[in-house]
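Peer 1: turn this into a structure:
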Amino acid sequence: MPRVLLVAQETGGVGKSTVTRGLAEAVPDAPILEIESVHRLTEFKTATAANEPGGVRYFEMRATREAIEASGGKAARSELDEVINALYAVAAPTLVDIGANTSASLLGVLRDEAPELGKAGIELGLVVVVAAEAGSLADAGKLLQAARDWTGARFVVANGVRGAIDPTILERVVGDAGVTHLRAFELEDETRGVLAAGQLRGVGRLDRAGLVKQTSQAKAGRILRDLTAFRLAVMEAVKPAALWLVEEAPVAGRAGTPAGGAKRARNA
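Peer 2: Next comes the predicted model:
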């Protein structure tokens, strides 16, 4: 029974794609479905077939937020048929990166489709990313509540990169979902540029000698240390969700929950 982990947030710019990248590092063989207006996960190979390990299938969303709201969500739902069909074809632990302005629409469709997906042997989980912005906290509460009855597990990653998140508000928003925290990182502009060029996947491939030629011994070492620490912190923040994704889901009618499947998350 394969599991699918949905990474969602209706508010943009809160680090959702970073969380997806961390999950992809933790579970490197997981296929990824990217539902976005702009293809962002460009460092991954493009999947040429369904369930291709480590590959990304990109589903372009063309409906604007205004069109979605004006149509009561129908503008987005009409574009999601291909995504729903792809979910029915899932045969391995899979990640779904849902773009801003699309999360609520997709979760609304999945509320109705989840029972049939369950009959097809597919279990859904949800990761919601929140930041200090009030809008992201409000949206997180709505998404978690919307998925409460049909997800096998729900997780929240509190991204402190943009500032501290009020713990009282966070506790009220997340309810019974599992919470992990990504602490704030003060990365220099040059370090951010290196990260943007290769994202998390590129951190392990960085060549110190090459960085020294571009910068200096001291700066190259600082860049490597900072990016390595950031990558590990992201992977630590997604660890509970990654472990859930690769665990063997219980089979209907069988008592108990297995300790775990044959495949485990990296660095778990």
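Peer 1: from here on, contacts and neighbour counts on C-alpha atoms
Peer 2: OK.
Peer 1: what residues of stretch 119-134 count as buried?
Peer 2: Residues 121-133 are the ones in stretch 119-134 that count as buried (16 or more other C-alpha atoms under 10 Å).
Peer 1: could you dump the residues you listed to a markdown table with distance to residue 96?
Peer 2: Converted to a markdown table, the buried residues of stretch 119-134 look like this (distance: C-alpha to C-alpha, whole Å):
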| residue | distance to residue 96 |
| --- | --- |
| 121 | 17 |
| 122 | 13 |
| 123 | 13 |
| 124 | 10 |
| 125 | 10 |
| 126 | 9 |
| 127 | 10 |
| 128 | 12 |
| 129 | 13 |
| 130 | 17 |
| 131 | 20 |
| 132 | 24 |
| 133 | 23 |
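Peer 1: so which residues of the stretch 51-200 of the chain form helices?
Peer 2: 65-70, 74-77, 81-88, 103-119, 134-146, 167-174, 189-203 (DSSP state H, counting those that start in this stretch).
Peer 1: could you also give me the structure for this second sequence? I'd like to compare it with the first:
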Amino acid sequence: MPRILLVAQETGGVGKSTITRGLAEAVEDLAVLEIESVHRLIEFRTAKTGNEPGSVRYFPMRASREAIEASGGQAARAELDDVINALHAVTGPTVVDIGANTSASLLGILADEAPVLREAGIEVGLVVVVAAEAGALADAGKLLHAAKDWAAARFVVANAVRGVIDPSLLKRVAGEATLTHLRAFVLEPEARSVLDAGQLRGVPKLDRAKLAKETSPAQAGRILRDLTAFRLAVMEAVKPAALWLIEA
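Peer 2: The predicted structure follows:
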């Protein structure tokens, strides 16, 4: 039974794409669907046909205000049709990286579509990424509640990138969902530049000798250690969700 995992949060900048990248590192040949106004997962191979394993298929969002008004609102209703069609066509583990301000719309549609997918032998799960701010916590609670009747599994990743999240609030928001944590990392500018260039999948390919020439032997060692630790921490944070994806 193919499984789909939605990575969601209405609030931007909480690390949804980082979690998607971690899942792609943890699950071999994972198909990725990206719903975003700007294509961010550019280090992946672009899907040439359908939901191609090991590649990313990009769905630009959202419908422009002009298009929505010109169509009497139909443009807004139909803008996720291609995504829904792609979900019905999955044949293996698939993750969907949902851009900010789109999660609630997609989950609303899936309230009707998820049971149909289930009948077709496709299960849908949800990962909600939270950070230490009221908006992200409130949105997380709403998304988890919206999916409680149809999501086959629900996960919460608490990303400490914006500070420590109050444990009692986090527990209340997560409820029965599986909760994991991604600790905050402070990367020096050079390490951040290296990470931005290749993202998580570029870390194992880093050449220490080349880095040493570009920086220094000591700094090259720090960069490698920091990025390796970061990559492993992300993969550990997504481990329960990744295992769910491949169980079937």
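Peer 1: rewinding a little: just the buried residues of stretch 119-134 of the first structure: which are in strands?
Peer 2: 123, 124, 125, 126, 127, 128, 129, 130 (DSSP state E).
Peer 1: whichever helix in the first structure runs longest aligns to what range in the second structure?
Peer 2: In the first structure, with assignment by DSSP state H, the single longest helix is helix 217-237. Under TM-score structural alignment, helix 217-237 of the first structure corresponds to residues 217-237 of the second structure.
Peer 1: then stretch 191-205 of the first structure?
Peer 2: The aligned range for stretch 191-205 of the first structure is 191-205, by TM-score structural alignment.
Peer 1: what residues sit buried inside that stretch?
Peer 2: In stretch 191-205 of the second structure, counting by 16+ other C-alpha under 10 Å, buried: 191, 194, 195, 198, 199, 200, 201, 203.
Peer 1: can you pick out the most distant pair from those?
Peer 2: Distances among these were taken as C-alpha to C-alpha; the most separated pair is 191 and 201, at 14.5 Å.
Peer 1: what residues are up against residue 208 of the first structure?
Peer 2: 220, 221, 224 (C-alpha atoms under 8 Å, 6 or more residues apart in numbering).
Peer 1: by neighbour count, which of those wins?
Peer 2: Tallying neighbours with other C-alpha atoms under 10 Å puts residue 220 at the head of the contacts of residue 208 of the first structure, with 21 neighbours.
Peer 1: got the contact list for that one?
Peer 2: 208, 211, 212.
Peer 1: repeat for residue 33 of the second structure
Peer 2: 51, 56, 57, 58, 59, 94, 95, 96, 97.
Peer 1: check the mean deviation of the strand or helix carrying it from the first structure.
Peer 2: Using DSSP states H and E, the element containing residue 33 of the second structure is strand 31-36. Per the superposition on the first structure, strand 31-36 of the second structure and its aligned residues are separated by 0.5 Å on average (mean C-alpha distance after the TM-score superposition for the first structure).
Peer 1: packing partners for the helix or strand following that strand?
Peer 2: As assigned by DSSP H and E, the chain's next helix or strand after strand 31-36 of the second structure is strand 45-46. For strand 45-46 of the second structure, the packing partners by 3 or more C-alpha pairs under 8 Å, 6 or more residues apart in numbering; DSSP states H and E come out as strand 55-60.
Peer 1: how about residues contacting the strand it packs on?
Peer 2: Against strand 55-60 of the second structure from outside (C-alpha under 8 Å, 6+ apart): 29-39, 41, 44-47, 50-51, 82-83.
Peer 1: 6 Å instead?
Peer 2: 31, 32, 33, 34, 35, 36, 37, 44, 45, 46, 47 (C-alpha atoms under 6 Å, 6 or more residues apart in numbering).
Peer 1: buried subset of the residues you listed as a ChimeraX selection?
Peer 2: One line in ChimeraX is enough to select the buried members of the contacts of strand 55-60 of the second structure, burial here meaning 16+ other C-alpha under 10 Å:
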select :31,32,33,34,35,36,44,47
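Peer 1: let's have the contacts of strand 55-60 of the second structure in JSON lines, adding distance to residue 175 of the second structure.
Peer 2: Putting the contacts of strand 55-60 of the second structure into JSON lines (distance: C-alpha to C-alpha, whole Å) gives the following:
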{"residue": "31", "distance to residue 175 of the second structure": "29"}
{"residue": "32", "distance to residue 175 of the second structure": "27"}
{"residue": "33", "distance to residue 175 of the second structure": "27"}
{"residue": "34", "distance to residue 175 of the second structure": "27"}
{"residue": "35", "distance to residue 175 of the second structure": "27"}
{"residue": "36", "distance to residue 175 of the second structure": "28"}
{"residue": "37", "distance to residue 175 of the second structure": "31"}
{"residue": "44", "distance to residue 175 of the second structure": "34"}
{"residue": "45", "distance to residue 175 of the second structure": "36"}
{"residue": "46", "distance to residue 175 of the second structure": "37"}
{"residue": "47", "distance to residue 175 of the second structure": "36"}
